[in-house]
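Chemist: One predicted model, sequence on top.
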Amino acid sequence: MSQAGPILFVSDAQRPAFVAALDEARLFPVVDSDWAGAARAVEAVQPAAVLAAMHAGHEPHVTLLARKIADQSPYVPLVALNAAGMLPHNALPFSSRGGNPDRLIARLRAALRVRTLHATVLRRLPEAKVTLPAGDPARDATVLLIGRGAAYPALSVALGERVGVVGALSIEAAAKHLNTRDLDGVVLAEGFTARVTDAFLTVLAEDTRFRSLPVIVTAHQLAQTYDLPNLELIQGEPAKVAANALPLIRQHAMEAQLSRTLRSIDAGGWLDPRSGLLTTEAFARDFAKAVEQTLARGGGLSVARFAFDPNNSRAQLDAARILSRLMRQMDFGAAQRDGSVIVVFAETDFRTAHMIARRLSAVMRHTSNGKHEMRSDPVVSVDSLSPSDTARSLLARLSADASRAAS
């Protein structure tokens, strides 16, 4: 795989064989640096990615190196090899078990695809009416936590302090979440046999939808290799597992954010890069047009409003992401400034719309986090267009119905 820059390898020791294999294969030209000169080497070499061997003695330099890499644009992945303790926020963990260079190549290729996507977005932004969402992409990430052992509650809290968490006590429940939600990582905790873990990882690896998903295993040694570039074994206290899993989760959330931004650019800026739904302006335009056309030619049009606690902005974002994934192609929606999400069901009567809205709200109820915010239970109101309606009157009636339902 070609990339605009070499790989910088940081270590105070000789290259291990699996890193030397990258250079020998001529897939990734590798430049060496010791820890003392690592930050300067980033400026001089302008690497596409950095591999850092986290052995004793790196501690005085790792924070400076991580900060220097975080300031680079486009995205420069930092892969931390065989880290024993807590990692910097942008250091992707990598355990070189078995010394197999294929795993490292797969990890690098997955990370460099995110770099390429970032460069593409930066190149196209000046010509578009779109702004790349600011802040840490991890704040919008959602992780599926699967487990049923004693460590599950502590892991749920440790992860929930950093990202949104969807919990599953069984592999069957986890499969439902994988099929209905946009996830930025999976944490497979204790409570399952090695055979069940192997079967689950095999199924993930065989499904192209989950090929790049970060998968963190906390309770078992891995029995074999899997075609999952971002699969990592992280053991230890829940706080360490959460902190060291976060960089992989953040990278996936960044990739998803960049992909939504590209779709927004392609749509002329009418899609919201955070939610994947229409912007409020585009929604108002399309809704007025849909009401006008339905009244002119007949047919059905229904609207559902999902209202959330205004103090829990994360619930609104999760709902918008779910709707952008699950709603039909002919439907459209937007996150509103009052904390609600509105979706329009084209050619749909009230009864069918009510059934669809009920199913969607059931999916929304499963996200929680460790900051004492409970599950996202929306107040749902549904209404249909009548011959005397305008777009404004239908939305006003929908909001009034929601207020009565909440009180």
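Modeler: Received the coordinates, thanks.

Chemist: all contacts plus neighbour counts: C-alpha atoms, from now on.
Modeler: Noted.

Chemist: what about the nearest residue to residue 92 once chain neighbours are set aside, is that helix, strand or coil?
Modeler: By the measure of CA to CA, 6 or more residues apart in numbering, the closest residue to residue 92 outside its immediate chain neighbours is residue 79, 4.6 Å from it. The three-state label given to residue 79 by DSSP: H, G, I helix; E, B strand; the rest coil is strand.

Chemist: For residue 79, the count of nearby residues, please.
Modeler: Neighbour count for residue 79, taken as other CA atoms under 10 Å: 26.

Chemist: contacting residues for it?
Modeler: Counting by CA atoms under 8 Å, 6 or more residues apart in numbering, residue 79 touches 49, 50, 51, 52, 91, 92, 93, 94.

Chemist: helix, strand or coil for the third one?
Modeler: Meaning residue 51. Assigned with three-state DSSP, residue 51 falls in the strand class.

Chemist: number of nearby residues for it?
Modeler: 24.

Chemist: follow-up on the earlier one: I'd like to know how far the residue nearest to residue 92 sits from residue 230.
Modeler: As judged by CA to CA, to the nearest Å, residue 79 and residue 230 stand 11 Å apart.

Chemist: now residue 201
Modeler: Note on residue 201: its distance to residue 230, by CA to CA, is 12 Å.

Chemist: The structure to be compared is supplied as follows:
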Amino acid sequence: MALLGPMVVVAESPATDFIDVLGKAGAFPVAQTRWGDVPAAIAETQPVALAVAEPQAKPSPRHVDAAIDCIETRGGPIMPVIARVDTSSTPAIPGALPIAINESNERLIAQLRWALRIRTLHATVLRRSRAAGATKKVPTFVPPDLLEDAAVLCVARGGSYLALSAAISERAGLIGALSVETAARYLNARDVEGVLIGDGLGPRVAETLLTMLAENARFRDLPIGVLNKVTADDERLPNLLRVEADAVRLVERILPFVRLQAFAGQLTRALQSLESEQAIDPDTGLLAAQAFWHNLERAVQESEESGAALAVARFTLDGVVDRRAYVDAARLFSRLVRNIDFAYREQDGSIVAAFTKTDLRSAHLLARQIASVLRHTMLSPGRDRRAIKPTITLAALKPTDDLSTLVARLGAHPQVAAE
């Protein structure tokens, strides 16, 4: 896959070698500019991406602010920003994807291609949203608050785990695992936006985990941060980052990748919503309220006509007041329901689900299984999984029921359906 479209490289001195790498990968044209001329270069070149070539660059705050303002106000789709960094430097532009100066050219290009694939997805969603006249607007740049709903899997033991988990939990959702087996269970059960691998796992464990991630197309593009003495590598993983002996630095390096991965997830849900004519809630992947009540009303009518069983359930997360946990539970729930079932999230965070062609006994077993997965897999407030206590209220359709009487036994009200 060639890099499509022009690029702007920011450097105060000639960056011939770096520009040559980009050119050989298919970027054309590639224009170099100084920090003070970044806005003018972007306006003239209209690049698909911007690259900061010098790891120790110290542009003036005025020049940085002007560059940021230009990036965020130029309209979509997004323009990914990459920045070369050494062991002690941080990108001059906050949110830029930091790429180590000693990283291979192949991985640098792979990371850039990954970012440009998300740009292409963004362009598609923007175009479809405008054509559909969607009521919820798609942002034209990567929202800064996306980390609030992102989940990062931390696999480590001992002091390494404590350092990594403390650093990541301040900025994003934390999922902890002390073994590859536990990590695999989380990865298979839910979506994550990044993986951190620390010390204390044994000499072959990290290699096994990286191989598992590389062999599954679903995980291959995930941002993966590796700390300290872990020497395993896999060239199939484009977003593999390494930092020696500094957990905080590793977390700082991986978070821009996690944020962009979270944006890709948001765009995917937005596209699903557009394809369903906005019947799907782009925040959760569950049905929007109006679509849910419409579908449930139709399911009640069909069950009355055919005699098929129908059950509904309300899942309440007692003790959970954290918005991040509510959103995560709803997104996880969307992966757990069967193809014949549907659900939506209420304003208080509760989830109402309909189990079609399912009697009360079978619905009870199914609801308990879902509740168990939620309890053991969703993000936990304050990292205390004991605080997660899903409460289930079940009701089955009776011959004398209509929609209102059925859901009344759950404590829910079909307000939208009645409008």
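Modeler: Received it, and whenever you're ready, just let me know what you need. For clarity, every value in this text was computed on a predicted model and none was experimentally measured.

Chemist: got the contacts of residue 79 of structure 1 as a markdown table, with distance to residue 274 of structure 1 columns?
Modeler: Conversion of the contacts of residue 79 of structure 1 to a markdown table gives the following (distance: CA to CA, whole Å):
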| residue | distance to residue 274 of structure 1 |
| --- | --- |
| 49 | 26 |
| 50 | 28 |
| 51 | 30 |
| 52 | 32 |
| 91 | 24 |
| 92 | 23 |
| 93 | 26 |
| 94 | 29 |
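
Chemist: Please state the offset of the longest helix along structure 1 from the chain centre?
Modeler: Using DSSP state H to define each element, structure 1 has its longest helix at helix 238-266. Between the centre of helix 238-266 of structure 1 and the centre of its host chain there is 4 Å, according to CA atoms, centre = their mean, to the nearest Å.

Chemist: how big's the offset between it and structure 2?
Modeler: Compared with structure 2 after fitting, helix 238-266 of structure 1 has a mean deviation of 1.4 Å; criterion: mean CA distance after the TM-score superposition for structure 1.

Chemist: Quick check: next helix or strand after that helix?
Modeler: Counting by DSSP states H and E, the next helix or strand C-terminal to helix 238-266 of structure 1 is helix 280-297.

Chemist: Residue 94 of structure 1 matches what in structure 2?
Modeler: Counting by TM-score structural alignment, residue 94 of structure 1 corresponds to residue 99 in structure 2.

Chemist: Can you give the contact residues for the helix or strand hosting that match?
Modeler: Assigning secondary structure by DSSP H and E places residue 99 of structure 2 in strand 97-100. Outside strand 97-100 of structure 2, the residues that touch it by CA under 8 Å, 6+ apart are 80-87, 90-91, 108, 253, 256-257.

Chemist: at 10 Å instead, please
Modeler: With CA atoms under 10 Å, 6 or more residues apart in numbering as the test, strand 97-100 of structure 2 has contacts from 51-53, 55, 80-87, 89-92, 107-108, 111-112, 115, 239-243, 252-260.

Chemist: And the helices in the stretch 301-419 of structure 2?
Modeler: Ranges of helices in the stretch 301-419 of structure 2, per DSSP state H, counting those that start in this stretch, are 323-336, 360-377, 403-408, 415-418.

Chemist: In CSV, list these along with mean neighbour count and distance to residue 1 of structure 2.
Modeler: Below are the helices of the stretch 301-419 of structure 2 laid out as CSV (neighbours: other CA atoms under 10 Å; distance: least, CA to CA, whole Å):
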stretch, mean neighbour count, distance to residue 1 of structure 2
helix 323-336, 21, 31
helix 360-377, 17, 36
helix 403-408, 18, 52
helix 415-418, 12, 47
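
Chemist: Looking at these, which is nearest to residue 309 of structure 2?
Modeler: Each of the helices of the stretch 301-419 of structure 2 has some distance to residue 309 of structure 2 by CA to CA; the shortest is helix 360-377, at 8.2 Å.

Chemist: What is the burial count for the nearest residue to residue 132 of structure 1 once chain neighbours are set aside?
Modeler: Sequence neighbours aside, residue 261 is the residue nearest to residue 132 of structure 1 in space, at 6.6 Å (criterion: CA to CA, 6+ apart). Neighbour count of residue 261 of structure 1, defined by other CA under 10 Å: 25.
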